[in-house]
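*Asks:* I would like the atomic coordinates for the input below:
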Amino acid sequence: MSTAEEDLARCSLDSARLRFRPDAVVRPQTDDALQQLLVLANELRVPITPRGAGSATTGAASPVKGGWVLDLSGWTKIRIDATAGMAHVEAGAVTKNINDAAERKGWFYPPDPSSLKHCTIGGNIATNAGGLRGAKYGVTRDYVYELEGFLPTGEPVRWGAPLKKFASGLNLRDLWIGSEGMLGVVTRATLKLIPKPAARWTCLAAFQNETQALRAVKKLLGLRVVPSILEFLDRQSVDCAQRRRGGPFFPKLPHCSLLLLELDGHPAAVRETKKVVQTLFTERALASRHTSDPEKAESLWEARRTCSQAMFQMGDTKLNEDIVVPVQSYEALIRYTLELKKQTGLATPTFGHVADGNFHVHLMYDHGDPDQCAQAERGLQLLMEKVVELGGAITGEHGIGLAKSPFMHLQHSKAEIAAMKRIKDALDPNGILNPGKMFEEFTMWRHERDYSWTFPWDHQRPGSVPLHR
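*Replies:* Presented below is the predicted three-dimensional model:
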């Protein structure tokens, strides 16, 4: 147990920058020690906030009630079963390290959250993390065979098994996935792996505007094209990225919307699908560039990797919302982001994983300007209301945590929320595990956000490390 100021400071916040000082940071090294910690916390009614890397973007890893932070970042073991196609991992294993270990044996772990170089599998499980490859490969839940860990009261449990079929009892494994560390502590997981794709093809295409780009997406999906990655960038995102790089991504097309597409799989399948994509882009795009060379593909990724950092030309702070809408609402959503820009006076650059409808709508503002802060708060409320009106979801991969707790009632009925609370109470009768999240409405505008702290994966402030993809 540590009460060192540096440890308390590091574990007082996540990427949402909502700082709450814990009383101590605890790093148990064994199952027995972790179990004893939970039993003691129940006896003393001490809040416990589980934590991996702290890359959550909603305040889910911030100890809002104080107490003890349970740091599992040291639980990093990874073992690949190359025969069964499974990865046996501890909760603190970094996501990229899991995939790297799998690839060395010819396998592949597809979920790829943007902080994959730093985030841990325990955090991915807690939020059911997704990523760019979600439309083709799914999200974290689709790759979990088994979870091991402890109930909030300290009893050891195992949900599922290291088997490809398991139909015994209620599926509490999936109940834990996405529960944001409120229903139990994950210590280990058995993950599904798939064969590593043998070929990859990347294409960047420019369109006159967002409508033309989104219509091309709908046509692609209608042609049964399932890309491993399909990223959309609106003109606001592209414009600021081009200013940052000092020129357009396509000569003579300084103001365009972009689609970045990647196909992977068997070489023959990639070749056939590539023909369909090229035919469509020849008909609908203003220009395109493509390659099968991994090194050359890096240059095509520049637009997507640059735009997040480049947005800080529009304001020193961003709200990055991971909303999801059905395919029939794509164009309506983008029209609304432009309307929101007019209503609030704030830039609303938008990019996202368009093959599965997961858009990242940003509200850019200067956090030292009270008027802009008020408009950002208003804009966020309006955006969430619109997303639900369009049949969408207020979060696709970040989760609720603190930042989105005010909008739970937009997404869920009173009966649904009450049922969730009853499950929480049943598994955590003393309410010690990650309390204050999801069900207790939190207004971040009334709490000072700490912008002095930076994380290795951070893309919320200028000067931080750019994210991979």
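*Asks:* only C-alpha atoms for contact and neighbour calcs from this point on.
*Replies:* Noted.
*Asks:* check the offset of stretch 447-462 from the chain's centre.
*Replies:* 17 Å (C-alpha atoms, centre = their mean, to the nearest Å).
*Asks:* hmm, who's touching that stretch?
*Replies:* 15-19, 55, 115, 117-118, 308-309, 312, 316-318, 464-467 (C-alpha atoms under 8 Å, 6 or more residues apart in numbering).
*Asks:* could you rerun that using 10 Å?
*Replies:* Contact with stretch 447-462 is made by 9-10, 13-20, 53-55, 57, 114-119, 308-313, 315-320, 367, 463-468, as judged by C-alpha atoms under 10 Å, 6 or more residues apart in numbering.
*Asks:* next one: stretch 214-224
*Replies:* Here stretch 214-224 has contacts from 207, 210-211, 225-227, 230-232, 234, 257-259, 273, 276-277, 280-281, 283-285, 327-328, 330-331, 334, 354-355, using C-alpha under 10 Å, 6+ apart.
*Asks:* residues of it that come out buried?
*Replies:* By 16 or more other C-alpha atoms under 10 Å, the buried positions in stretch 214-224 come out as 214, 216-218, 220.
*Asks:* all the helices of the stretch 51-200 of the chain, residue numbers only.
*Replies:* 95-103, 121-127, 134-137, 172-176 (DSSP state H, counting those that start in this stretch).
*Asks:* for the first one, packing partners?
*Replies:* This means helix 95-103. Helix 95-103 sits against strand 78-81, strand 86-90, strand 107-108, helix 121-127, strand 194-195, with contacts defined as 3 or more C-alpha pairs under 10 Å, 6 or more residues apart in numbering; DSSP states H and E.
*Asks:* residue 403: which of these is closest?
*Replies:* helix 121-127 (13.7 Å; C-alpha to C-alpha).
*Asks:* just the helices of the stretch 51-200 of the chain: most buried one?
*Replies:* helix 121-127 (a mean of 29; mean count of other C-alpha atoms under 10 Å).
*Asks:* if we can go back for a sec, turn the helices and strands packed on helix 95-103 into CSV, columns for distance to residue 394.
*Replies:* Below are these laid out as CSV (distance: least, C-alpha to C-alpha, whole Å):
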stretch, distance to residue 394
strand 78-81, 33
strand 86-90, 30
strand 107-108, 30
helix 121-127, 14
strand 194-195, 30
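*Asks:* figure out which of the ones you listed is closest to residue 180.
*Replies:* Nearest of the helices and strands packed on helix 95-103 (C-alpha to C-alpha): helix 121-127, 4.3 Å.
*Asks:* next up, for comparison:
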Amino acid sequence: MKSFAQATAALKRKLGPRVDVSEQGRWAASFDSSKISFLPDAVITPSKESEIGVVLALANKHRVPVTPRGRGTTLMGSAAPVQGGWVIDMLKLNKITIDADAGMAHVGAGATNANVARAAEAHGWFYPPDPSSREYCTIGGNIACNAGGMHGGKYGVTRDFVIALRGFLPTGEFVEWGTATKKFSAGYNLRDLWIGSEGMLGVVTGAVLKLVPQPAARWTLLTAFSDETAALGSARKLFRQRVQPAICEFLDRESVLCAERATGKTVFPGQEGRPVILLELAGTRGELEEIKPIVLAWARENSVAHKEATNRDEVEELWAVRRKCSGAMFELGDAKLNEDIVVPMKNYEEFARFIMQLKKKSKLPIPTFGHLADGNLHVNIMYHRVNRVETRAAEKAVQTLMETVVKLGGAISGEHGIGLAKTPFLRIQHSAAQVKAMVAVKKALDPLGILNPGKMFDVVRVWKYEKLKLHLPWDHK
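*Replies:* This is a model prediction of the structure:
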């Protein structure tokens, strides 16, 4: 990998202690949740937004690759400095200010999702996007990959809550896209171009986020079904009745069995390993009183078992199965290809049948869970890395999965982005003309190609890399 020692020395003269060239500091910034390590030359931790402009201007002068980084919770390798160079650590830019009158949050890119939500709640507001790593992941990272979460079906994803952005172009020039107003129609909408661009078109330093009123009441119901096709078909029946749950989480049989073994508890006694749907309604008390009978009638007619929570402890007990399932899957294999695909609602049952066929053909466990309200399902292809037969089967399975999802009218990613891990599949989703247009935008805004290079368009097969053996704080236990 190319060394940028001269440029790094010049950077240290400008920013001094903000530049870390220690082996320990560089190693800590060399990987994200993909756990594939690429050692950078230096890590810069700015305490002022203007320092990012200094870094980028110097990087352009010396053509140094620059990778923006939040906490590193991304699973796709989006924050891994694959070409070395410099990493900008955004965590100190974490200020949060709530405009309680306007229902807006003014936040730094390094603020965590959960802290924004808590700050909003203290003023009676609600920030719905809630990735599973919300206690650790940053707003800048959420914007970079257009993160979603369990509330996405009713409330939307990060893009739906970004009112305005500010930051720096790859050239080091400061820009603001939009302002803290509810309407803005002055020029091209480059704000939305940055959202989901995975730090390749600019470095987000701050944002104005929309907040919504806190729901006055919530109600939780867990339902079990005879099989996956019945579960997904039943969900469609519920949505046809214009019921819009705040959360609608699905777990297939393998996910449930893993969670049951991890917790030592059976979700429904006598119905071990049944696929489940976990519903949460949120709204006014009047709305819930009107919708609850509809949902209970649906559960009685379609499920083989159901139970509702009557207090907070019971809610937590119902949620335990969802929280435990992902980490518990490693009893099925020591490696996982975690894919966050999206399927159109009309094809739910067809997708369920496809996954069953894929399990049989690959001879691999493929536990699947996710957000039924918006069709964003997490398909986990489990295998043992040292077993060459299983490794090849996993590679074939993920290729088949992506091809099938696109044929069904879906998307290869709903909230994780492309990064490194999904680069082999980008051209399944997009035509040559579409990719060419995206590359043209990248070249227009980043003519020297310094910002987060090696991502999205260059094909990388991450399963061929040796992964670091470590447990990150946000890994599911």
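*Asks:* TM value for the aligned chains?
*Replies:* Remark: TM-score between the superposed chains equals 0.96 [TM-score structural alignment, normalised by the length of the first structure]; 459 aligned residues with a C-alpha RMSD of 1.0 Å.
*Asks:* ok, back up a step: Serialize the buried residues of stretch 214-224 of the first structure to CSV and add fields for distance to residue 203 of the first structure.
*Replies:* CSV is the format used below for those (distance: C-alpha to C-alpha, whole Å):
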residue, distance to residue 203 of the first structure
214, 16
216, 14
217, 13
218, 17
220, 14
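*Asks:* any idea which of these is closest to residue 405 of the first structure?
*Replies:* When those are compared against residue 405 of the first structure (criterion: C-alpha to C-alpha), the nearest one is residue 214, at 30.4 Å.
*Asks:* translate that closest one into the numbering of the second structure.
*Replies:* In the second structure, the residue paired with residue 214 of the first structure according to TM-score structural alignment is residue 232.
*Asks:* and the strand or helix carrying that match, how far from the first structure on average?
*Replies:* For residue 232 of the second structure, the element it lies in under DSSP states H and E is helix 228-240. When the first structure is superposed, helix 228-240 of the second structure averages 1.0 Å from its matched positions, counting by mean C-alpha distance after the TM-score superposition for the first structure.
*Asks:* now the helix or strand that that helix is followed by on the first structure. Mean distance?
*Replies:* The C-terminal neighbour of helix 228-240 of the second structure among helices and strands, as given by DSSP H and E, is strand 247-251. On superposition with the first structure, the mean distance recorded for strand 247-251 of the second structure (mean C-alpha distance after the TM-score superposition for the first structure) is 0.5 Å.
*Asks:* which residues of the first structure does the very next helix or strand once past strand 247-251 of the second structure align to?
*Replies:* Next helix or strand after strand 247-251 of the second structure toward the C-terminus (DSSP H and E): helix 253-263. Counting by TM-score structural alignment, helix 253-263 of the second structure pairs with residues 235-245 of the first structure.
*Asks:* can you turn the buried part of the contacts of stretch 447-462 of the first structure into a PyMOL selection?
*Replies:* Provided next is the PyMOL selection string for whichever of the contacts of stretch 447-462 of the first structure are buried by 16+ other C-alpha under 10 Å:
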select buried, resi 9+10+13+14+15+16+17+18+19+20+53+54+55+57+114+115+116+117+118+119+308+309+310+311+312+315+317+318+319+320+367+466+467+468
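*Asks:* which non-adjacent residue is nearest residue 50 of the first structure?
*Replies:* residue 70 (4.6 Å; C-alpha to C-alpha, 6 or more residues apart in numbering).
*Asks:* also residue 306 of the second structure?
*Replies:* residue 223 (4.2 Å).
*Asks:* what number of residues lie near the one you found?
*Replies:* 24 (other C-alpha atoms under 10 Å).
*Asks:* cool, and the one 4 residues further on?
*Replies:* Per other C-alpha under 10 Å, the neighbour tally for residue 227 of the second structure reads 17.
*Asks:* again with residue 11 of the first structure
*Replies:* Residues near residue 11 of the first structure, counting by other C-alpha under 10 Å: 27.
*Asks:* residue 83 of the first structure corresponds to which position in the second structure?
*Replies:* Counting by TM-score structural alignment, the partner of residue 83 of the first structure is residue 101.
*Asks:* report the contact partners of its match.
*Replies:* residue 123.
*Asks:* residue 27 of the second structure now?
*Replies:* Contacts of residue 27 of the second structure by C-alpha under 10 Å, 6+ apart are 21, 37-43.
*Asks:* that one maps to what in the first structure?
*Replies:* Using TM-score structural alignment, residue 27 of the second structure lines up with residue 9 in the first structure.
*Asks:* also residue 188 of the second structure?
*Replies:* Checking TM-score structural alignment: residue 188 of the second structure goes with residue 170.
*Asks:* what about its match, distance to residue 381 of the first structure?
*Replies:* 37 Å (C-alpha to C-alpha, to the nearest Å).
*Asks:* between those two, which one's more packed in?
*Replies:* The neighbour count for residue 170 of the first structure versus residue 381, taken as other C-alpha under 10 Å, is higher for residue 381 (13 against 10).
*Asks:* for the aligned partner of the more buried one in the second structure, what is the enclosing helix or strand?
*Replies:* In the second structure, residue 381 of the first structure lines up with residue 399, judged by TM-score structural alignment. In this assignment (DSSP H and E), residue 399 of the second structure forms part of helix 388-407.
*Asks:* report the distance from that helix to the chain centre.
*Replies:* 21 Å.
*Asks:* and if you look at stretch 8-15 of the first structure?
*Replies:* With C-alpha atoms, centre = their mean, you get 19 Å for stretch 8-15 of the first structure.
*Asks:* any idea how far apart the tips of it sit?
*Replies:* End-to-end distance (C-alpha to C-alpha), stretch 8-15 of the first structure: 15 Å.
*Asks:* what's the closest of the helices of the stretch 51-200 of the first structure to residue 446 of the first structure?
*Replies:* helix 121-127 (24.9 Å).
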